[in-house]
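# sequence below, structure please.
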Amino acid sequence: MAEIQNVVLLSVDALRADHLSFHGYERDTSPFLADLASDAVSFDRAISPSSHTREAVPALLTGRYPDTFANNGYRLVRSSVGDRLSAAGYATAAFHSNPYVSRAYDFDSGFDVFDDNLMLGQNRLVALFERFLNKFVLNKGEYHTRAEEINEQSLGWIDGLDDGPFFLWNHYMDTHGPYNPPVGFDRFSERSVSNSDAQRLYQKSIKEPENVTKEENRLLIDLYDGEIRYLDAQLRHMIDGLDERGLLEDTLVILTADHGDGFDEHGYYTHPRRLHEELLRVPLLVLHPDRDPKRVEKLVSTLSVVPTILAAAGGQDDTLPRDDLFAEIEDESDGSRTVFASATGEDGDVRRFAVRDRRYKVVIERRLDDGEIVSETGFDLHADPGEQEQIREFDGRLTELHDQLYTFGNTRLGTVDAEMEAEKLDSEIEDRLEVLGYK
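Predicted structure coming up:
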């Protein structure tokens, strides 16, 4: 049995599973990931615990439910896998360019090197301004670090290490809007667009989704698919880089996404704080030296990523809500397996909860102040995979799931504290940046 020395976590922002070739998408968006899936343990039904970065990424890094962070101004308020592996003697590094999971929100905790593409300081408002500055002044329209540079930085860091185990986290922003794939990867769209045109179209899809034409909708999807194709090529370079360094023989590699993106399936674009499948179902591939390739149809949560890493590193945490992925594979009691997700409403007054099994799904929206139910709906995902036919009267399995979700919500409502109120003040700055095209 090979000993796991290193851990590499590759997460992608806004990458929905059903736009990937190996998940049945009609376009060849991800030839490398299709190859990788044949060599990995591939989870067909992986569900994110939330639909947007500020709750999904901290959950991914800690293995804890998203409300833990939403209730505390979206700071990383619990020990992350970086903290744990650093304490165990691992060299640790992270490379990304998303200010919402930056050092301004304490995400640098536990990392020896933490490159979040921030240039001026630690303050969270400064972090937002830096992102604007980077987009419009320094990089001529690019608002994030491209995957090619992330790979170069992270592989360079690996090359500079002494002997000993390491943990690397790369978070790629390429599939996050505004969508405008590099030249050569815009093969799915009939025309190229400028960065400013891509930004205008993206902003229109957010602010005026009802006014997006069929042609514009098609263009948004075409550009998004091109971004996936670009990212796929860069992920090939990253995995090849690990292989060329002889690291795949003793390294656990996990590839997943924080959430997906919507394209008017339910009247919105991008990833607002809703809980539809296009936002929650994400890819999940695991390369483990001791595990044979396998396609897994069991329903799993990306909350299991941290337990899987801890198990590979020789540790565990019984306080985490999910088991490691390989223990879940071996669990024979799949008939009643469920996963939960949640998202705090944009105004911070409500929280949406979802629970699903292989067939059914229930969504409840509750007020944070008194727990009052605002709405509750069910879906039969076998008969209605697009979640277009709401079920209002529950019976049988839907009743069981509803009761589970109601109980789950009672334990997860929490209260929004002063830090959240400070975030609301921050949103004024965000609104001003939005006028300039920041969002």
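
# going forward, measure contacts between C-alpha atoms and count neighbours the same way
Will do.

# so which helix or strand takes in Leu133?
helix 124-133 (DSSP states H and E).

# kindly report the same for Trp169.
Using DSSP H and E, Trp169 sits in strand 166-172.

# ok, now Arg366?
strand 360-367.

# and the strands in the stretch 101-250 of the chain?
Secondary structure of the stretch 101-250 of the chain (DSSP state E, counting those that start in this stretch): strands at 113-115, 166-172.

# adding distance to Ser205 and mean neighbour count, write the ones you listed out as JSON lines.
JSON lines is the format used below for those (distance: least, C-alpha to C-alpha, whole Å; neighbours: other C-alpha atoms under 10 Å):
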{"stretch": "strand 113-115", "distance to Ser205": "30", "mean neighbour count": "18"}
{"stretch": "strand 166-172", "distance to Ser205": "22", "mean neighbour count": "23"}
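
# which residues are in contact with the residue nearest to Met238 when sequence neighbours are not counted?
Spatial nearest neighbour of Met238, chain neighbours left out: Asn151 (5.9 Å); criterion: C-alpha to C-alpha, 6 or more residues apart in numbering. The contact partners of Asn151, taken as C-alpha atoms under 8 Å, 6 or more residues apart in numbering, are 234, 237-238.

# about what we covered before: against which helices or strands is the helix holding Leu133 packed?
Under the contact criterion of 3 or more C-alpha pairs under 8 Å, 6 or more residues apart in numbering; DSSP states H and E, helix 124-133 touches helix 418-435.

# so which elements touch the helix it packs on?
Partner elements for helix 418-435 (3+ C-alpha pairs under 8 Å, 6+ apart): helix 124-133.

# could you give the angle of the helix it packs on to helix 418-435?
20 degrees (axes from the mean of the first three to the mean of the last three C-alpha atoms, to 10 degrees).

# contact partners for the most centrally placed residue in the chain?
Centroid-nearest residue in the chain, with C-alpha atoms, centre = their mean: Asp258, separated by 0.4 Å. Counting by C-alpha under 8 Å, 6+ apart, Asp258 makes contact with 11-15, 48, 50-53, 56-57, 60, 282.

# next: Val286.
Shown in contact with Val286 (C-alpha under 8 Å, 6+ apart): 40-42, 252-255.

# separation between the closest residue to Pro58 other than its chain neighbours and His402?
Once flanking residues are discounted, Pro58 sits nearest to Leu76: 6.2 Å by C-alpha to C-alpha, 6+ apart. For Leu76, the distance to His402 (C-alpha to C-alpha, to the nearest Å) stands at 30 Å.

# one more to line up against the first:
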Amino acid sequence: MTDLRLRLALPAALLAAALTAACAGPAAPERPNLVFVVLDNVRSDRLSLCGYERPTSPFLVQLCGREGSRCTCDAQAPSSWTLPAHASYFTGAEVPQHGAGKGGDDEGNVRLGPGTHARPLDDALPTLAETLGERGYQTVLVSGNPLVSPASGLTRGFTTVRHASFFGEFSGPGLPQALEDALESVEPPSESAAPLFLFVNIANAHRPWPGVPERVDWLPPRLMLSFPQKAGRPNPQRRSFITGTMDPDEAAELVAHLGDVYDFSVRSADRTLRLVLRTLREGGWIGGERPFRVVVTSDHGEHLGERGLMGHADPYLYEELTRVPLAVYGSAPIPELPRQIAALASYDLLLDGRPRRRPVRALAFASDTWPRWYRPGLGSRPGAAIWNGSEKFVSHDGEILRYDLAEDPGELAPERWTEEETVAELEALLAALEASASGEPPSPEMLELLRSLGYL
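Prediction:
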């Protein structure tokens, strides 16, 4: 690890030290069971919890209506795809501090699946599971997303691991069954038993999306939609849409089809969340004698045709890709959540039931595939976004843009922004992001800027 990466890792190490202190004090019965659920690929604006007109999240509505629960629809994910977002959630570090998720065939990157190579989570950064395990927690991971695996480094510290080998394997009853199997490997709940830290990734809303059956009364019947890729080449249908060569009527129908199967899959994820929490309650892990705390969020959203984009894992940090839900409830009162919050606060909520004051921002590496698959330059620059109330500042294809989300929630009227302090902060974030993955140190001037802004 370069000197810069060691410097960037310092905040994560400090957070881990805080975690150690937090877990060291109370007697064993006072340590709560901790449950962390990521609703993979779920964006806030497609949840009925957040005002969407379709009934996509009835259980989340019920969960957030419980006395003592705290929920917001305005959390911002730390990045645009699974690996960097989960790495942040598991370490408490922002993307430039851990560097995980830089795509391509660079030295140090690993194969995570067909056509997917990326930098794994650095072994030097302690994870939440490792620290809790050292403090006597039983640590269990169940993931419907195959990228949450030993290869990515995300399972480090979990003593029991069940992860899908392909997307869709743990859809339907698959994930609740995998959870039941995993819990059989740990000591059952009792006053003298070790506490549990459980992580669950529910990937029902991730591509491939199953079709909508005729019995569903709030959606039209739809066929499965998956955009399959062969031999590392782009899917022709998706490529035609993103490049703008698709017939307009066909494109409109594809967007409608995509929206329907996505909404149906979000409803499926909501149903699976209900089954997961029911399993835990019936097993005595939550709602029993031991205190407990449950945190639910998402790792990122999904472009569903807006602005000619489809998918995720790109550097275009629009609200449909970054704005996610955040919910927390437990046996003890939870403080009110700020209306706008970094979803990375999940880390803090798990530790002590209250969020730290964190800057609200997201970062995404440049895409290694989009410029080759769709058109030169598309997604070829990294992205960064900073939120300040209704103001959002974004580095977009090398330009600094400002959005007023109160007046322009669809982000259709950007203003080019030149104010020096904001431009400097975004440039510092991008420099730290690139340095964390490349190993190439930034200039002395940029190092000084990073230091002045508190990133070193």
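
# on that earlier part again, which part of the second structure matches the strand holding Trp169 of the first structure?
Aligning strand 166-172 of the first structure against the second structure (TM-score structural alignment) gives residues 196-202.

# how much does the matching stretch stray from the first structure?
After superposition onto the first structure, stretch 196-202 of the second structure sits on average 1.0 Å from its aligned residues (mean C-alpha distance after the TM-score superposition for the first structure).

# just the residues contacting that stretch, thanks.
Contact with stretch 196-202 of the second structure is made by 32-40, 129, 132, 137-145, 175, 269, 272-273, 285, as judged by C-alpha under 8 Å, 6+ apart.

# the longest helix along the first structure maps to which residues in the second structure?
As assigned by DSSP state H, the longest helix anywhere in the first structure is helix 214-244. With TM-score structural alignment applied, helix 214-244 of the first structure matches the range 252-282 in the second structure.

# buried residues in that stretch?
For stretch 252-282 of the second structure, a neighbour-count test (16 or more other C-alpha atoms under 10 Å) marks 254-255, 257-277, 279-280 as buried.

# what do you get for stretch 349-366 of the second structure?
For stretch 349-366 of the second structure, by 16+ other C-alpha under 10 Å, it's 349-351, 353-355, 360-366.

# now Glu336 of the second structure, nearest residue through space, not along the chain?
Using C-alpha to C-alpha, 6+ apart and skipping the chain neighbours, the partner closest in space to Glu336 of the second structure is Arg70 (6.3 Å).

# contacts only, for the one you found.
Arg70 of the second structure is in contact with 64, 327-329, 334-337, counting by C-alpha under 8 Å, 6+ apart.

# just to revisit the earlier point, the match of helix 214-244 of the first structure against the first structure, how far on average?
Superposed on the first structure, stretch 252-282 of the second structure shows a mean distance to its aligned partners of 1.2 Å (mean C-alpha distance after the TM-score superposition for the first structure).

# what about that stretch, distance to the chain center?
Centroid displacement of stretch 252-282 of the second structure relative to its chain, using C-alpha atoms, centre = their mean, to the nearest Å, is 16 Å.

# returning to that earlier point: neighbour count for Leu76 and His402 of the first structure, which is higher?
More crowded of Leu76 of the first structure and His402, by other C-alpha atoms under 10 Å: Leu76, with 26 against 23.

# that one corresponds to which position in the second structure?
That one, Leu76 of the first structure, aligns with Leu121 by TM-score structural alignment.

# that older thread, same check for the contacts of Asn151 of the first structure, but in the second structure.
Retained in the second structure by both residues aligned by TM-score structural alignment, their matches' C-alpha atoms under 8 Å are the following of the contacts of Asn151 of the first structure: 234, 237-238.

# looking at those residues, which is nearest Gly262 of the first structure?
Distances from Gly262 of the first structure to these, taken as C-alpha to C-alpha, are shortest for Gln234 (23.5 Å).

# check which helix or strand Pro78 of the second structure maps to.
Using DSSP H and E, no helix or strand contains Pro78 of the second structure.

# return the distance of the residue nearest to it when sequence neighbours are not counted relative to Ala13 of the second structure.
Once flanking residues are discounted, Pro78 of the second structure sits nearest to Ala362: 4.5 Å by C-alpha to C-alpha, 6+ apart. Remark: distance between Ala362 of the second structure and Ala13 of the second structure (C-alpha to C-alpha) = 20 Å.

# number of nearby residues for Ala16 of the second structure?
For Ala16 of the second structure, the number of neighbouring residues by other C-alpha under 10 Å comes to 22.

# was I right about it contacting Leu132?
No - between Ala16 of the second structure and Leu132 there is no contact under C-alpha atoms under 8 Å: 9.8 Å.

# before we move on, the earlier item: tell me which of the contacts of stretch 196-202 of the second structure fall in helices.
Those of the contacts of stretch 196-202 of the second structure mapping onto helices are 129, 132, 175, 269, 272-273, per DSSP H.

# between those, which is nearest Leu183 of the second structure?
Leu175 (12.2 Å).

# ok, Tyr268 of the first structure - contacts?
With C-alpha under 8 Å, 6+ apart, Tyr268 of the first structure has these contacts: 205-206, 209, 262.

# all helices for the first structure, in order.
31-39, 53-62, 67-70, 81-87, 124-133, 147-159, 195-207, 214-244, 277-280, 305-312, 325-330, 397-412, 418-435.

# redo the ones you listed as JSON lines? Include distance to Asp357 of the first structure.
Output for the helices of the first structure, formatted as JSON lines (distance: least, C-alpha to C-alpha, whole Å):
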{"stretch": "helix 31-39", "distance to Asp357 of the first structure": "23"}
{"stretch": "helix 53-62", "distance to Asp357 of the first structure": "20"}
{"stretch": "helix 67-70", "distance to Asp357 of the first structure": "21"}
{"stretch": "helix 81-87", "distance to Asp357 of the first structure": "27"}
{"stretch": "helix 124-133", "distance to Asp357 of the first structure": "38"}
{"stretch": "helix 147-159", "distance to Asp357 of the first structure": "34"}
{"stretch": "helix 195-207", "distance to Asp357 of the first structure": "31"}
{"stretch": "helix 214-244", "distance to Asp357 of the first structure": "28"}
{"stretch": "helix 277-280", "distance to Asp357 of the first structure": "12"}
{"stretch": "helix 305-312", "distance to Asp357 of the first structure": "19"}
{"stretch": "helix 325-330", "distance to Asp357 of the first structure": "14"}
{"stretch": "helix 397-412", "distance to Asp357 of the first structure": "8"}
{"stretch": "helix 418-435", "distance to Asp357 of the first structure": "32"}
